[in-house]
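> here is a sequence with its predicted model. Questions after.
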Amino acid sequence: MLIVMGHVQVAPSATEEFAADIQALAQSVRRREGNLSYAVAVEDPSAGRLLVAERWRDQASLSAHLDAPDTRAFVGKWQGRMAGDIRKYDAANERSLMDG
């Protein structure tokens, strides 16, 4: 499993538009083969800061998502208007929070 986590930064005045666009994209992303979860939340609207959290079955699923037409259209619209630090992590030992 892959975990994708990080922050995206947009101009505070664009936070509402960005959040609406990413939520619209999320509707199709959550139905993609290999998507285990996909969430974006506004962390600080006055700073234009959003939190991104995704889980993917494997690299092929994540790559297909990144190459999908709607993902590419979203990135094309916001490229140059967003910045971020989003990282990808390999997870090999998934268990519930309370397990040791």
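That came in fine, so what should we check first?
> from here on, contacts and neighbour counts on C-alpha atoms
Noted.
> buried sites along the helix or strand encompassing V75?
Following DSSP states H and E, one finds V75 within helix 69-78. Neighbour counts over helix 69-78 (16 or more other C-alpha atoms under 10 Å) mark T71 as buried.
> which helices and strands sit right next to that helix?
helix 15-29 (3 or more C-alpha pairs under 8 Å, 6 or more residues apart in numbering; DSSP states H and E).
> I'd like the next helix or strand past the helix it packs on.
Following helix 15-29 in sequence, per DSSP H and E, is strand 35-44.
> what about versus this one:
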Amino acid sequence: MLVALGRAAAAPGHRTRLVDAARAVTAATRSDDGCISYVFATDLDEPDVVVSVEVWRDQGALDAHMAHDRTREFLAAVSGLVTGEPVMSIHDVPDPA
């Protein structure tokens, strides 16, 4: 199982557009094969910081997600809505089942 953690800071005045883009990609992604969980949230101390927590069955499922047009469109849109580079880390963890 893979856990992908992300963090990005909304550019000034773009938080609402960033959140809207995250909502749209979330709704489409949660039904993807191999998607166990897909969540965006905001940092309680820094409301302009958006974090993501994704849980995928395996690398193949994550790769398929990254290949979707909607994912590529989301990433392209986000690049204009954030300050600096988003940070993402991927962790291979044992399946709890």
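Structure's in. What do you need? Quick caveat, the model's predicted, so the values are computed rather than measured.
> just to revisit the earlier point, now the angle between helix 15-29 and the helix holding V75 of the first structure, please.
170 degrees (axes from the mean of the first three to the mean of the last three C-alpha atoms, to 10 degrees).
> give me the mean distance between helix 69-78 of the first structure and the second structure.
Superposed on the second structure, helix 69-78 of the first structure shows a mean distance to its aligned partners of 1.1 Å (mean C-alpha distance after the TM-score superposition for the first structure).
> I'd like the next helix or strand past that helix.
Downstream of helix 69-78 of the first structure (by DSSP H and E), the next one is strand 82-90.
> helices or strands up against that following strand?
So strand 82-90 of the first structure, by 3+ C-alpha pairs under 8 Å, 6+ apart, packs with strand 2-10.
> which residues are in contact with the strand it packs on?
For strand 2-10 of the first structure, the external contacting residues (C-alpha atoms under 8 Å, 6 or more residues apart in numbering) are 18, 47-59, 81-91.
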